[in-house]
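1. okay, predicted coordinates and the sequence, questions at the end:
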Amino acid sequence: MTSPQIQHFPFSAVVGADGPDGPDPMALALILTTIAPEVGGVLVRGEKGTAKSTIVRALAAVLPPVEDRPVPLVELPIGATEDRVTGSINLESALAEGRAEYEPGLLAKAHRGILYVDEVNLLHDHLVDLLLDAAAMGRATVERDGVSMTHEARFVLVGTMNPEEGELRPQLLDRFGLTVEVAAPRDPALRAEVVRRRMAYDADPAGFAARYADAEAALQARIASARSLVGEVRLTDAGLLKIAEVCAAFDVDGLRADIVTARTAVAHAAWSGRSQVTLDDIRVAARLALPHRRRRKPFDAPGLDEDLLDQVLGDDLPPEPDGPDDGPEPEPQGPAADGDGAADDGDGDPADAPADAPADAPASAPPTDGDGTGTAPSNVAATAAAYRTRLLTVRGVGAGTAGRRSRARTSNGRRIGATTPTAAGGAIHLTETIRAAVRHQVARGRTGGRLLLEPADLRVAVREGRESNLVLFCVDASGSMAARRRMEQVKTAVLSLLLDAYQRRDKVGLVTFRGAEAEVALPPTHSVDAAAQRLEDLPAGGRTPLAEGLLEAAHLLAVERTRDPQRRALLVVVTDGRATAGADAVVRSRMAAGLLAEAGIASVVVDCESGPMRMGLAATLAEHLGAEHVPIGEVSAEALVDVTRRAA
């Protein structure tokens, strides 16, 4: 019979977890946070197919048992509701027996174990907040549906995510103790070994696990030993001062980085069998605790300047000071030197833009140069403050995916009423459930005692929160748009909205048209990083296939509506209105605009025509679209955001 410990791929069999120099960063981060759970959990970022889920599920098997029971591994689905996570009233006992009993949620079940969230970046923000608070405090408080209680919830929180599907908000990213970036190996020999082990496991799971039984047992014993030692590890004042110097040099916000780095260094010393933290422990800890906390501009990937780290650490820990010592003041350099605030406060200064930005680039540069080449850094810096004060919302109340933008009926938010339950379920509204039952008590023969409840009395809460939206840009990249200043303004404006979507977790898409055809430069995605890169590399030149661009946008929006009918969209068409590609180009473009108008797509036309002699074609296009028309003089990063707000 297969034992529970070999239901998953063995931890020590994962390529990288058994390296000659010790575990790779992902495996090491997971081990350290189990040695010292107060580190705060691990976020594993990486592309698809990099064994993220495999190694997390294997982790529980190598942890020392709790009271002779295997360590629980609880997986939290991204569609979980708040009552499923925290627990709530037991509906069966309430309706059948009239007793209000607490039914534990996933946090309670994960106590003394691992709580694993795959695709944590797609989890609702309020649930991520709840998980991180519970992981930090070691307990969970439930105040809902007439239940008020606090219970132990000490667990190791592990989240995995693919950055291409969207980022975590910086505030939430910072709450994870450690973060590691993983990628598939590029060495053919390593890739072959990964496939070899996977095929061997699939062919004979029990036999494969047996070959790694000794390694698993040794790893389990080492983790148990480190756990017993971690409380005795000494972090000297000199070591603590060095940690502070490292955190200051990378200009991290707050003191959480210092605390997490110190705890991780202690855990690594225990893992290495040492009773005192060394410089190597601090170096390892900094690499795991600081990359996602350093100040960086939006769209910059987490990372750490290894040269700066080595420079600050030096060769050895200094002798312990006799008294308080503030330590040397680190020189501003690396990512900290630009003074650009963290993505959540948007306090960047446009003056920090590179001095060598090619402001004098000729307007007649060849279209194939991609107009925006070399100017993207200044564009991003110039829009860093715009998203902080602007909000694009869709008028009315929707029912889309919970997010942070437009008003909507969602599974979270403030309770505004109640309704009968649907297949989607929802949180029980006790007051309305009782009110619905009261009117039938006489007919049900109640003469006293408990309230007589039936399933038809059940009411669930109606909540109003915020939804995420789809912002689809349809950008004219033809020759008439190739003038450098015009495209620079367009790119700056679009990047402003992308920065806003970065925080609000909207889906974004990009359609471009030039020459004889339109192209979906980026299908709707949560990855605004990818959208920014496509925009930066956007080439310009050729004729203007306006009809093709509008039809491509219409097709894309129709597909998205089929996939997600509740997500509302806003189409932003950026063009001078000319249609010069193919026969009857003007007629076809107006017909395409009419199709979008009939579909009820909210849209805005940004008129990029300039000069004293204007044909007014974009204004005519706006009429056929039923869209608001905005002249080129209003196209700037700030003005375009104003326009889209008014059009929503």
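-> Arrived safely, thanks for sending.

2. CA only for contacts and neighbour counts going forward, please
-> Noted.

3. isn't R274 right up against L235?
-> No. Applying C-alpha atoms under 8 Å as the test, R274 and L235 come out as separate, 11.0 Å apart.

4. before we move on, what SS does the residue in the chain sticking out farthest from the centre have?
-> Computed with C-alpha atoms, centre = their mean, the residue of the chain farthest from its C-alpha average is T447, at 55.5 Å. Classification of T447 by DSSP: H, G, I helix; E, B strand; the rest coil places it in coil.

5. if I look at it, how far off is E454?
-> Distance, T447 to E454, by C-alpha to C-alpha, to the nearest Å: 16 Å.

6. which residue ranges of the stretch 51-200 of the chain form strands?
-> Taking DSSP state E, counting those that start in this stretch to define them, one finds strands in the stretch 51-200 of the chain at 73-75, 87-89, 102-104, 113-118, 139-144, 147-152, 155-161, 178-182.

7. how many degrees apart are the longest one and strand 139-144 in direction?
-> Relative orientation of strand 155-161 versus strand 139-144 (axes from the mean of the first three to the mean of the last three C-alpha atoms, to 10 degrees): 80 degrees.

8. run the chain-centre distance for strand 155-161.
-> 14 Å (C-alpha atoms, centre = their mean, to the nearest Å).

9. tell me what that strand is packed against?
-> Applying 3 or more C-alpha pairs under 8 Å, 6 or more residues apart in numbering; DSSP states H and E, one finds that strand 155-161 contacts strand 42-46, helix 52-59, strand 113-118, helix 125-137.

10. CSV for these, including distance to V66?
-> Output for the helices and strands packed on strand 155-161, formatted as CSV (distance: least, C-alpha to C-alpha, whole Å):
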stretch, distance to V66
strand 42-46, 21
helix 52-59, 14
strand 113-118, 9
helix 125-137, 18
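
11. for T373, which of these is the nearest?
-> When these are compared by C-alpha to C-alpha, strand 42-46 sits nearest T373, at 27.8 Å.

12. which positions in stretch 558-571 come out as buried?
-> Neighbour-count burial for stretch 558-571, counted by 16 or more other C-alpha atoms under 10 Å, picks out E560, R567, R568, A569, L570, L571.

13. comparison target, given below:
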Amino acid sequence: MSRVPGGRAESARYPFSAVVGMDDLKLALLINAVSPGVGGVLVRGEKGTAKSTIVRALAGLLPPVAVVPGCRFSCAPDVPDPACPDGPHRGDEGKGRAARLVELPVGASEDRLTGSLDIERALTEGVKAFEPGLLAAAHRGVLYVDEVNLLHDHLVDLLLDAAAMGESYVEREGVSVRHAARFLLVGTMNPEEGELRPQLLDRFGLTVEVAATRDPAERAEVVRRRLRFEDGPAGFAAGWAGEEAALAERIAAARDRLPGVELTDAALRQITAVCASFEVDGLRADLVTARAAIALAAWHGRAAVTSDDVRTAARLALPHRRRRDPFDAPGLDRQKLDEVLDEHGEYGDDEPEPEPPSGDDSGGPDGDGPDGPDGPDEPGGGPGGGMSGDAQQDGSEPSEPSVESGTGRASETEPATADAAYKPRLFTVPGIGTGAPGRRSKARSPYGRVSGARPGARGLHLTATLRAAAPHQSARGRSGVGLVVTSADLRESIRDGREGNLVLFVVDASGSMAARKRMRAVKGAVLSLLLDAYQRRDKVGLITFRGTGAELALPPTSSVEAGARRLDRLPTGGRTPLSAGLMRAAEVLRVERLRDPARRPLVVVVTDGRATHGPDPSAAAGLLAGRLGSGASVLVDCESGPVRLGLAGALGVRLGAETVRLDQLAADALAGVVRNARRNAA
């Protein structure tokens, strides 16, 4: 295995075959090693599951590649790219080297990924030359993106376009270049840190969910092997050299068999039937499943694709393509998959299916079929219909616990359900920020539209730099083609882009039906904003206060799955500790400002202004207003009835917030209120 210049060197890599378990991940990577046309692998899983270790280990198993000496684009000497910028290559002898592993950092720029004008040669020699990027370096190797869900969207688009087409097109700064870019793409991500858009998920060929084993014996073996590796990497790797060599030979043999594998009409019918039955969008799933099934057959040494190949390929290629909504978790119904495969079996229309074996269909002499003693439990996880250890034994309904509300005793019922999610109107924080790149408020961003230039050397603005240097050439004694440039001439681009914001809800979750109505509306609003935040790269958080304190029910997050789960379980009932809720919001803003000082907040407080527990909320409101900084706030007045005390309005003044009535919290009204508040704060 080799790395691009500047990459992290290792004396020895952890062997691929030494990784314990994770069979699906290993198989998905090997499928792509056999057939890179499958489209890569997206590895989803919790932290600390060796995702990066196994991906880096794969590159060492790939067969060596022959390249044209001196070609920066790794052209093959037998079939060189006719459009190679370093070409033409005619009759050049090849030179062998190991397949490269190229790592794309999350903070990489577009220039680093695709390549750009060679600034040094342009300024010193006055020529227009192309400097290749990481896509060129990864050609015929592995391109690895750790935390791909944190990569900026425009970079993900460029990356996946190149992976799908096998070519990279660069049109920028007067440079027009096309070069081959065929690589094995592997991305890893932790879903807790945010999801990829469904459109981007679809561009990955296969996906695998990984989790740490819960088997103590396997965990012990993982620790044992890792400690041995750390004590002596070279010796540990040498101990697995035999297994690694065998895997490498098997990959090479499978690549040789791949062109001869037959995709029969029966197997193709199964593939298309499965994709149609699971209602995946488009035809990319059919193509990926077919390619993966062919690669599987080649890997197992078969001459034709079988039902088992189709089943395994569909299990890896379809789960992430079934997401209809960002709140949906990827998954595949295995039973339905088997049913579809059985219905569209490996037999043509003119071939009779074999008779099933005679005898009992129950699965065994004792009738232990799929739903027998070892089959799935009853709904709820036990024979009692889902009741836990404290379930009612006499068949009566469980009693509802009582909690203390602000006006007496009230019954705490199930957590309030959310109103239907909707698409909120776009609202923005006033002014121009410098926060994390997103799709909402105006900001100075390294990824936006160029609107000007200023002195500096970050993100060089070539035209402005040359314009600044041009008047001084005679005074600097310029001679020849080169341009004399000093540091004072350097200009950097000013880019107008968009940033993501933090939308923090502070909600009264105390008892009474009114609170339940508020919670339904607010849950619907938060879910809607969370969906919108998923698309616009915002963060959304939720604080509730009830009883004697406040709870951070939804920590600031971009993970729609985590947000939906937390909101679904959100309880209501108890007294109203308003001051505690405001203080908790101020603390959340303080912590978030330390983590991400450039991200501007919007705080939405939902309350009637009454405080039935704790100190007067005025001091807490003043503290929260001070923590807002350049952000904005909205107070939704939930007071009802013929007699109104106006407490929420006074609290809104203390917060410096726009105060609105609860009935304005509805879908369109809420977005309008927030937008007006931000406009007034400008």
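-> That came through fine. Please read these numbers as outputs of a predicted model, since none were measured by experiment.

14. rebuild the strands of the stretch 51-200 of structure 1 as TSV, extending it with distance to D642 of structure 1.
-> Below are the strands of the stretch 51-200 of structure 1 laid out as TSV (distance: least, C-alpha to C-alpha, whole Å):
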stretch	distance to D642 of structure 1
strand 73-75	42
strand 87-89	42
strand 102-104	47
strand 113-118	37
strand 139-144	39
strand 147-152	44
strand 155-161	33
strand 178-182	37
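
15. adding mean neighbour count, write those strands out as JSON lines.
-> Output for these, formatted as JSON lines (neighbours: other C-alpha atoms under 10 Å):
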{"stretch": "strand 73-75", "mean neighbour count": "19"}
{"stretch": "strand 87-89", "mean neighbour count": "23"}
{"stretch": "strand 102-104", "mean neighbour count": "18"}
{"stretch": "strand 113-118", "mean neighbour count": "24"}
{"stretch": "strand 139-144", "mean neighbour count": "18"}
{"stretch": "strand 147-152", "mean neighbour count": "14"}
{"stretch": "strand 155-161", "mean neighbour count": "25"}
{"stretch": "strand 178-182", "mean neighbour count": "24"}
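
16. what's the distance between the residue farthest from the centre of structure 1 and Q441 of structure 1?
-> Distance from T447 of structure 1 to Q441 of structure 1, counting by C-alpha to C-alpha: 8 Å.

17. quick one: the helix of greatest length in structure 1 aligns where in structure 2?
-> Assignment by DSSP state H gives helix 484-504 as the longest helix of structure 1. Structural correspondence for helix 484-504 of structure 1: residues 516-536 of structure 2, per TM-score structural alignment.

18. quick one: the matching stretch to structure 1 mean distance?
-> Compared with structure 1 after the fit, stretch 516-536 of structure 2 shows a mean deviation of 1.7 Å (mean C-alpha distance after the TM-score superposition for structure 1).

19. report the secondary structure state of the aligned partner of G273 of structure 1 in structure 2.
-> In structure 2, the residue equivalent to G273 of structure 1 is G301, according to TM-score structural alignment. Here G301 of structure 2 takes the coil state, with states given by three-state DSSP.

20. from what I see, G301 of structure 2 and A252 are in contact.
-> No. G301 of structure 2 lies out of contact with A252 (C-alpha under 8 Å); the separation is 11.8 Å.

21. compare neighbour counts for the two and give me the winner.
-> A252 (19 against 15; other C-alpha atoms under 10 Å).

22. nearest residue to the equivalent of the more buried one over in structure 1 other than its sequence neighbours?
-> Using TM-score structural alignment as the criterion, A252 of structure 2 maps onto A224 of structure 1. Among residues not flanking A224 of structure 1 along the chain, P64 sits closest, at 6.1 Å (C-alpha to C-alpha, 6 or more residues apart in numbering).

23. which position in structure 2 pairs with the one you found?
-> In structure 2, P64 of structure 1 lands on P63 (TM-score structural alignment).

24. which residues touch that match?
-> P63 of structure 2 makes contact with A98, A99, A248, I251, A252, according to C-alpha atoms under 8 Å, 6 or more residues apart in numbering.

25. which residues touch the third one?
-> Okay, so that is A248 of structure 2. Neighbours of A248 of structure 2 in contact, by C-alpha under 8 Å, 6+ apart: L61, L62, P63.

26. test my guess that the second one contacts A99.
-> Yes. With contact taken as C-alpha under 8 Å, L62 of structure 2 and A99 are classed as touching, separated by 6.3 Å.

27. next, the closest residue to R504 of structure 1 other than its chain neighbours: secondary structure please.
-> Sequence neighbours aside, R404 is the residue nearest to R504 of structure 1 in space, at 5.0 Å (criterion: C-alpha to C-alpha, 6+ apart). The three-state label given to R404 of structure 1 by three-state DSSP is strand.

28. all set now, cheers.
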